[in-house]
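> Provided below are the primary sequence and the corresponding predicted coordinates.
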Amino acid sequence: MSEETMPASKNRAAMDITHLGLPNRHVDVDGLLTARNSVDFTTVFVDPKSQRAGGLDAHDRTPRTGTMWTATAHVITAVIGSGVLSLAWAISQMGWIAGPLVLLAFGGITYYTSVMLADSYRFPHPETGKRNPTYMAAVKASLGSREVKACGILQYMSLFGTCVGYTITTSHSLEAIFRAGCYHAEGHDAECKTSLSYYMLGFGATELIFSQIPNFDKMSWLSIVAAVMSISYSGIGLGLGIAKAAEHGPRGTLGGLDIGRGPGEVALIEKLLSVANALGNMAFAYSFSTILITIQDTLKSSPPENKIMKKATLIGITTTTLFYISVGCAGYAAFGNEAPGDLLTDFGFYEPWWLVDFANACLVVHLIGAYQVFAQPVFAFVEGWITKRRPDSHFIHKNFDLVLPWGSTYHLNLFRLTWRSGYVAVTTLLAILLPFFNAIMGLLGAIGFWPLTIYFPIQMYKKQAAINFGSKKWYMLNAVSAICLLVTLAAAVASIQSIIQKSKEYKPFSS
């Protein structure tokens, strides 16, 4: 084993990655906007090869060849994920009328603010202004350093929370695979008990290894795997729901959970909290606005990117919303007000057991990679920040060359090993302590939806379009923002209450 000290310019962590932002780290800790760096949150969705030909303009010499259809595909692939599995439960809290309508409302408001975001890609003019290739760059250009720092904090909180959420979701799927095999062999009345905590430790150990692989989130095959896996388990959930509903007829009620003291009824406050938590789960399914500008940055400049992106967003969000409603309503029709919190893991479906296992395996494979997509930007930011402030630290900068059995060389960095291992350990520990799928999904949705999907796009639009204070448009935009803020606050309160309540009855490592 040999050792060497890597100069800062050659250390990936010391590259220009000290930015408060997502998808690309564009705003450094001093609030200065710098050049694009190597860490790209959306490489799982955007093919970098599409940026190597054509599409040059005076502001940015990066070639771009993306079209409306490639952008539409990226939007759909980016949006559909594990959040779709909680929608049957969310609709069951509201019923046949309000449930689908609220999903439509989330889709509509998300499209409305996404249109504003498309115009914010260039500033000050939406067609001739300077490109802002990431969400954070657009916030910086339109709103300044103070807003972009607040936005960065929220985004890193969301990234960290999503890693915790993915650990919880994956462990539920791993447990479901074990239990499905057990039920198939022993019968549906068998106990088949196991502990989620051990599956979380196994998932954490896996991520511990993958976290040490440089640029894991940029591997070209990851985008293909993510697309195939997410479509597979979502499609299987939809198909199983339709089949079960067809078997016994559709279930459910117009108003969802009934209020009262009888069997199957809940108290008014419990109903309100459940509905608010369901709103958070729906918000989580629509929390994707931060990647839209990065997708737009792949488009050719003629015709104008904002016009093409608006069409792509309309098609993408419409397709996704219809798919969400289909999966949610199929699950609700299958189970009625007893719809499981996770369509694939709470054993609404026992058979065909192999298909349920396959769907959960697809989810596990998807989230193993997705965890890194969300963790790598956090790694890059912290490593870049520490590297700038401790340029003479051997612990931070020294690399050891390890020759691997197959002949390649791995550059072991002790700081990277310690920090990344600690990050994975903390997310795993929090998941073990709080393994509550719907409550955590609701809280993550509440944290990310209003500020990142609603507030910042509206603020950027008001600045770019020069909306006058006190005008009708100004009042309308602020009313939309205020209503969405109230919804997400209610979702946050309900999710936190649910976490506290469930924590009283939960013991880690128990069956």
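Thanks, I have it. Numbering: from 1, shown residues only.
> okay, CA-based contacts and neighbour counts for the rest of this
OK.
> can you show me the strands along this structure?
2-5, 122-123, 130-131, 258-259, 265-266, 398-403, 409-413 (DSSP state E).
> for the stretch 401-511 of the chain, which segments count as helices?
If DSSP state H, counting those that start in this stretch is used as the criterion, the helices of the stretch 401-511 of the chain fall at 414-433, 437-448, 456-464, 472-503.
> what's the closest of these to Ser142?
helix 456-464 (5.7 Å; CA to CA).
> now the angle from that closest one to helix 472-503?
160 degrees (axes from the mean of the first three to the mean of the last three CA atoms, to 10 degrees).
> contact partners of helix 456-464?
Under the contact criterion CA atoms under 8 Å, 6 or more residues apart in numbering, helix 456-464 has outside partners 113-114, 116-117, 119-120, 123-125, 139, 142-143, 474, 477, 481.
> any idea which of the helices of the stretch 401-511 of the chain gets closest to Ser173?
Nearest to Ser173, of all these, is helix 437-448, at 11.1 Å by CA to CA.
> taking helix 472-503 as reference, get the angle to that closest one.
Angle of helix 437-448 versus helix 472-503, following the same axes, to 10 degrees, is 150 degrees.
> Met68 versus Pro303, what's the distance?
10 Å (CA to CA, to the nearest Å).
> try this one side by side with the last:
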Amino acid sequence: MLHDRRRSSAIKRADCFHAKGHKHACRSSSNPYMILFGVAEVVFSQIPDFDQIWWLSIVAAVMSFTYATIGLVLGIMQTVANGGFQGSLTGISIGAGVTPTEKVWRSLQAFGNIAFAYSYSIILIEIQDTVKAPPPSEAKVMKRATMVSVATTTVFYMLCGCMGYAAFGDAAPDNLLTGFGFYEPFWLLDIANVAIVVHLVGAYQVFCQPLFAFVEKWAAATWPDSAFIAREFRVGPFALSLFRLTWRTAFVCLTTVAAMLLPFFGDVVGLLGAVSFWPLTVYFPIEMYVVQRAVRRWSTHWICLQMLSAACLLVSVAAAAGSIADVIGALKVYRPFSG
């Protein structure tokens, strides 16, 4: 939601810069856009199994390809206009408001931002549920799809990050499409940000639907005779019940308010990426693989897997430390609902 707030506000700012000039402040509150996003998610959250709609992944892929391509092309164009690469291989320069300690924290936070991209692994199982029954088997389809998608995403995101830094150097914004390193063509920026908003509307549901299902299954098992929980009626694609309507709406409202309270996007993303990366993306998959394949303890294979897990744990801890340091710095000038 915090991500969507910046995207919606960025569309309005891009149009403002185009109309009033690039040096105009063009400040506006993004909170109304957050409220609209929350209302939309309240509606979509009432659709049963929204995360298992087969075309949802196709829409997400198209949207990702759209905004990533636009960001990459604009970065290349800016680099060409500059006549060469900006910045350096060692990153942001020390001085001009950046101390050696701050550079270390920022470097560690960058690990968290990169780790956040690995959150795709959490929804792989949800995507697999949309794959038709064999032949071919779901395992073969998902293995091939994962290899292609991870390779494609890595290439695109690495190119976007590298070309963004090459285009702006030390002045590179934390987000190419909302930080306004680019101002024109404004309509192209609008297309990119609309694509991200559409992507995030579905992504929110994909991440939340498993939580919704878990809570509702637990409630049904705990109070099997409750009409408040069990009674359900359908209106078009919606399966409505008082319990689902109440608790899902409350959850969306809570996350909306939390997003409105957080004005520092990059720091929070880094922290979330750092906290979730090792346990969800590395530790549990490795332990499941060890059990499934009966990998013998203290064998070479087992030791290599544990070394990989330990190395990724260190990355998570370091990234969390850097992100926490930046969050603390942001809190010093924090004003609630300042977005």
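That came in fine, so what should we check first? As the structure is a computational prediction, the values presented were derived from the model and not from experiment.
> let me see the TM-score of these two.
Once superposed, chain against chain, the TM-score is 0.90 (TM-score structural alignment, normalised by the length of structure 2); 337 aligned residues with a CA RMSD of 2.6 Å.
> and the contacts of helix 456-464 of structure 1, which two are furthest apart?
Checked with CA to CA, the contacts of helix 456-464 of structure 1 reach their widest spread between His125 and Ser481, with 23.4 Å between them.
> so for these two, which residue has more residues nearby?
Ser481 (20 against 14; other CA atoms under 10 Å).
> isn't the more buried one right up against Tyr455?
Yes - applying CA atoms under 8 Å, one finds Ser481 of structure 1 in contact with Tyr455, separated by 6.1 Å.
> just the buried residues of the contacts of helix 456-464 of structure 1.
113-114, 116-117, 119-120, 123-124, 139, 142-143, 477, 481 (16 or more other CA atoms under 10 Å).
> list the ones among those residues that fall in helices.
Within those, residues falling in helices by DSSP state H are 113-114, 116-117, 119, 139, 142-143, 477, 481.
> which one of those residues is nearest to Thr167 of structure 1?
Using CA to CA, those come closest to Thr167 of structure 1 at Ser114, 29.1 Å.
> my guess is that closest one meets Lys311, correct?
No - between Ser114 of structure 1 and Lys311 there is no contact, the gap being 10.7 Å when judged by CA under 8 Å.
> in structure 2, what residues pair with stretch 438-451 of structure 1?
In the comparison with structure 2, stretch 438-451 of structure 1 aligns to the range 266-279 (TM-score structural alignment).
> what residues does the matching stretch touch?
109-119, 174, 309, 312-313, 315-317, 319-320, 323-324, 326-327.
> please pick the buried ones from those.
By neighbour count, with 16+ other CA under 10 Å, those hold 109-116, 118-119, 309, 312-313, 315-317, 319-320, 323-324, 326-327 as buried.
> tally of neighbours for Lys143 of structure 2?
10.
> with His411 of structure 1 instead?
Residues within reach of His411 of structure 1, counting by other CA under 10 Å, total 18.
> that one is in contact with Leu417, isn't it?
No - using CA under 8 Å, His411 of structure 1 is not in contact with Leu417, being 10.7 Å away.
> what count of nearby residues applies to Met146 of structure 1?
Let me fix one detail, which is that residue 146 of structure 1 is Arg and not Met. 11.
> quick one: the residues in structure 1 that stretch 20-33 of structure 2 pairs up with.
Stretch 20-33 of structure 2 corresponds to residues 186-199 of structure 1 when matched by TM-score structural alignment.
> flag every buried residue along the matching stretch.
192, 196-199.
> which residues sit against it?
Applying CA under 8 Å, 6+ apart, the external contacts of stretch 186-199 of structure 1 come out as 171-172, 174-175, 179, 182-183, 350, 432, 435, 508-511.
> turn the residues you listed into CSV, columns for neighbour count.
Formatted as CSV, these follow (neighbours: other CA atoms under 10 Å):
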residue, neighbour count
Ser171, 26
His172, 25
Leu174, 22
Glu175, 22
Arg179, 24
Cys182, 17
Tyr183, 17
Tyr350, 20
Ile432, 23
Pro435, 26
Pro508, 15
Phe509, 13
Ser510, 11
Ser511, 10
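> let me know the closest of those to Tyr324 of structure 1.
Using CA to CA, His172 comes nearest to Tyr324 of structure 1 of the contacts of stretch 186-199 of structure 1, at 21.0 Å.
> cheers, nothing more for now.
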